[in-house]
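**Q** sequence isn't available, so here's the structure alone:
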């Protein structure tokens, strides 16, 4: 970390908003006008809408992450966490991955911590659940599912086999529906290479407390998506929830009980709990309360946007919708980041702030190869698509929204190769404990046991 006499713009979080806001600020400000410092526990940003395709093996995991230092070469990138913020002194406490915590002074502050998985105190969930918020979880889920097929093929115990081939997904929003659609697709392909496993031997279950899935694309497309997944043999239980999953024994509120080694949790997100330690005004759900200019309420030097912010939806309110807030999605995060970056530079120069206003352009979701739903909003007209055309819309939109041309090209290259080559169905579960085999080879041999009197007598 370098010291500087220039004003410091501290960006807390290197996700979608943090990356794009920092990039926008550096593009707009003059040379030497300020120092931009980005703090995040990871040195890369993850494009989360592609995690289901990572889990299915359609995209290489390295291609859905963007290295912060490569994209922000003129910024300070610190790998660590901002644990507390002293607004009176304008000082943040940074805890690096290694070493002692230290204070970092700032003049302007951007809060872009994003969200974490929203969980409930369900017995067994912490031990058994798999989330879908990070690329590590996408890779882990893929390896885990393929490993279950290996286990089922290799055992003679019918209970072990049944538990390995049962897959439970909790949450029917974008993340849940897309992930179960992609993973079921992959498992169906993988089963062709196993002599004793067919798709009919597997059981996929999707559970949601709401009375519908995919609410983001509207009731009609949500209903079509549900019927489509059910036509592929996926069981869907709505208006129900999971009571417990201790040691893989899943108990649902509707009375259904199954044993499963795979419990994927995608039941929504909540603002990063670290926000509670920053002394910022928070909304009822823990989001940072912002004005339409993305400035934190009551301040003129702190901005927030994305999943950790409660941003008024100006466009909806002008249309007569009271108390409308921007939903947490990539569409808003990208556009908010640009307005936020412009406003930080304007605030630094003493210019007026601009309000963030964006009308919904629709939503797209992929449910596996060549399958999807899309709702495109054009003025007052809504175009609803399903099947292969919607899937093309899903890939086209997210492919172009992927940050940097480097990553765009790599993602489209993965898709192009996938058109001509068969899907990879190899499990690399050993990646999660790469030293295990070496440890077994290198650990000291146990000392020989002392000979008993009978053994000594026999030897003599």
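**A** Thanks, I have the structure now. Model, not experiment: these values are computed from the prediction.
**Q** make it CA atoms for all contacts and neighbour counts henceforth
**A** Noted.
**Q** what segments of the stretch 251-400 of the chain are helices?
**A** Assigned by DSSP state H, counting those that start in this stretch, the helices in the stretch 251-400 of the chain fall at 314-318, 330-349, 388-401.
**Q** give me the neighbour count for the residue lying closest to residue 51 once chain neighbours are set aside.
**A** The shortest distance from residue 51 to any non-neighbouring residue, by C-alpha to C-alpha, 6 or more residues apart in numbering, is to residue 138 (5.6 Å). Residues near residue 138, counting by other C-alpha atoms under 10 Å, number 25.
**Q** take this one as well and set it beside the first:
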């Protein structure tokens, strides 16, 4: 295995992860580093950052998929961008193992490392879950989900068997956090619009089910707002089950802890996240949840004190919440913290490179929460101020339209929203995305038409 050393004779800052935190941290470093002061290297399996709060709207057809991602190379001019997966971190010797897709792994050394690998779905050992469910953490999943659901509607319109049609048009979402609520609301909105285009279907043919293990949804908002969202979803025909677990979904037969059983061709898993498992194969200090332990200044800290040259923030880090509002005393894994931690981390890392010993503490008091519930519907809470309906929906779009990085993406997102306002939601599915060569293969395998002999005079 080759070791790629920094040949530029200057310190290398290695950013593991090109999500929001990694992208914005690298941008801040590049903006403030002096000429020749350091090399910034970003490693991520994807060549783009995904703005995850937009995934429900991508799945619901309100945002074009490419508008919800940001190119790393285009927006990190001057940095080394490596498309590959970090599979091992050896901080004692300051190198990582990088595995590019379809190529040989190699070792990459560094002087400072930023752990911004984010999180992955927290899947539970439920029979059938791995085989039948789909998560919603990647843009590819959102695109697949949209086209799969619209394809289910099209197929169901031709089905004469009631049980098969009911199975095709039953959509289950497990998880009642923000991601789960926004997902089921956006999809319900989209499906109702799609069903209206088929004379053989009615809204009564469609069933949406939300399963939440806790006694309430959306812990980021007050109980009155959460209760209103439950009532709102039920008025839209969504079956909301609280204090309920999905126990099994083998062969798409969903079994709930309340005793109910039914078939569903679409099962979406939105039941929480966990730190990226790349951290497990490292010599860095982790807590019981697999997160890198960090100080409020975002330096990694273990039992023996600060780990020199290591920084962490975002979903893969246990960062103290100095505002006192975090669960267990730590910042919760959401975009609101990642947005604000990135510039603090970059500032402190620059100070360390320049030999300074004073570092800024990360402090952010939760300003509130906004959620979209489909077109012109939403809920928000800013301190004691609560909003519902179109005002909350506008607040949701305004906040996230502002928060997505780069002017290019902001313009495309707002332009897309404006077009949807005039033209309506786009419910046209694209077929065979999982097997794009299907038509070509079928054509290549088809038998040629028999050759006709010319008629004799």
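**A** Done, it's in. What you see is a predicted model; the values in this text were computed from it and never measured.
**Q** sorry, back to before: and the residue nearest to residue 51 of structure 1, which of the three is it?
**A** helix (DSSP: H, G, I helix; E, B strand; the rest coil).
**Q** which position in structure 2 aligns with it?
**A** Here residue 138 of structure 1 is matched to residue 142 in structure 2, going by TM-score structural alignment.
**Q** isn't that match up against residue 61?
**A** No. The pair residue 142 of structure 2 and residue 61 does not pass the contact test of C-alpha atoms under 8 Å, sitting 9.4 Å apart.
**Q** residue 26 of structure 1: which element?
**A** Residue 26 of structure 1 belongs to helix 16-28 when assigned by DSSP states H and E.
**Q** what does that helix correspond to over in structure 2?
**A** So helix 16-28 of structure 1 sits over residues 20-32 in structure 2, by TM-score structural alignment.
**Q** what residues are up against residue 65 of structure 2?
**A** Residue 65 of structure 2 is in contact with 58, 139, 143, counting by C-alpha atoms under 8 Å, 6 or more residues apart in numbering.
**Q** how far away is whatever residue of structure 1 lines up with it from residue 128 of structure 1?
**A** Using TM-score structural alignment, the partner of residue 65 of structure 2 in structure 1 is residue 61. Distance, residue 61 of structure 1 to residue 128 of structure 1, using C-alpha to C-alpha, to the nearest Å: 23 Å.
**Q** ok, the residue sitting nearest the centre point of structure 2 to residue 443 of structure 2 distance?
**A** With distances taken as C-alpha atoms, centre = their mean, residue 137 lies nearest the centre of structure 2, 3.1 Å away. Going from residue 137 of structure 2 to residue 443 of structure 2 by C-alpha to C-alpha gives 35 Å.
**Q** equivalent analysis for residue 352 of structure 2, please.
**A** Counting by C-alpha to C-alpha, the gap from residue 352 of structure 2 to residue 443 of structure 2 is 61 Å.
**Q** likewise residue 122 of structure 2?
**A** Applying C-alpha to C-alpha, the value for residue 122 of structure 2 to residue 443 of structure 2 is 42 Å.
**Q** neighbour count winner among these two?
**A** For residue 122 of structure 2 versus residue 443, neighbours defined as other C-alpha under 10 Å are more numerous around residue 122 (15 against 11).
**Q** how about residue 116 of structure 2, what's its match in structure 1?
**A** Under TM-score structural alignment, residue 116 of structure 2 pairs with residue 112 in structure 1.
**Q** measure residue 388 of structure 2 to residue 380 of structure 2 for me?
**A** Distance of residue 388 of structure 2 to residue 380 of structure 2, computed by C-alpha to C-alpha: 6 Å.
**Q** these two - which one has more neighbours?
**A** Neighbours per residue, other C-alpha under 10 Å: of residue 388 of structure 2 and residue 380, the larger number sits with residue 380, 25 against 20.
**Q** which residue lines up with the more buried one in structure 1?
**A** Under the alignment (TM-score structural alignment), residue 380 of structure 2 maps onto residue 374.
**Q** now residue 78 of structure 1: closest residue in space that isn't a chain neighbour?
**A** residue 39 (4.8 Å).
**Q** part of a strand, is that neighbour?
**A** Yes. Per three-state DSSP, residue 39 of structure 1 lies within a strand segment.
**Q** that one reaches residue 83, doesn't it?
**A** No. Using C-alpha under 8 Å, residue 39 of structure 1 is not in contact with residue 83; the gap is 10.8 Å.
**Q** neighbour-wise, which of the two wins?
**A** Neighbours were counted for residue 39 of structure 1 and for residue 83 using other C-alpha under 10 Å; residue 39 has more, 24 against 14.
**Q** list the contacts of the residue mapped onto the more buried one from structure 2.
**A** Alignment note (TM-score structural alignment): residue 39 of structure 1 maps to residue 43 of structure 2. By C-alpha under 8 Å, 6+ apart, residue 43 of structure 2 lies in contact with 14-18, 81-86.
**Q** residue 411 of structure 1 now?
**A** Contacts of residue 411 of structure 1 by C-alpha under 8 Å, 6+ apart are 59-60, 63-64, 399.
**Q** how about those residues in JSON lines, adding distance to residue 415 of structure 1, neighbour count and secondary structure?
**A** Listed next are those as JSON lines, based on distance: C-alpha to C-alpha, whole Å; neighbours: other C-alpha atoms under 10 Å; DSSP: H, G, I helix; E, B strand; the rest coil:
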{"residue": "59", "distance to residue 415 of structure 1": "7", "neighbour count": "21", "secondary structure": "coil"}
{"residue": "60", "distance to residue 415 of structure 1": "10", "neighbour count": "17", "secondary structure": "coil"}
{"residue": "63", "distance to residue 415 of structure 1": "11", "neighbour count": "20", "secondary structure": "helix"}
{"residue": "64", "distance to residue 415 of structure 1": "13", "neighbour count": "24", "secondary structure": "helix"}
{"residue": "399", "distance to residue 415 of structure 1": "10", "neighbour count": "18", "secondary structure": "helix"}
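**Q** mind putting the residues you listed into a markdown table with distance to residue 154 of structure 1?
**A** Converted to a markdown table, the contacts of residue 411 of structure 1 look like this (distance: C-alpha to C-alpha, whole Å):
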| residue | distance to residue 154 of structure 1 |
| --- | --- |
| 59 | 28 |
| 60 | 28 |
| 63 | 33 |
| 64 | 33 |
| 399 | 39 |
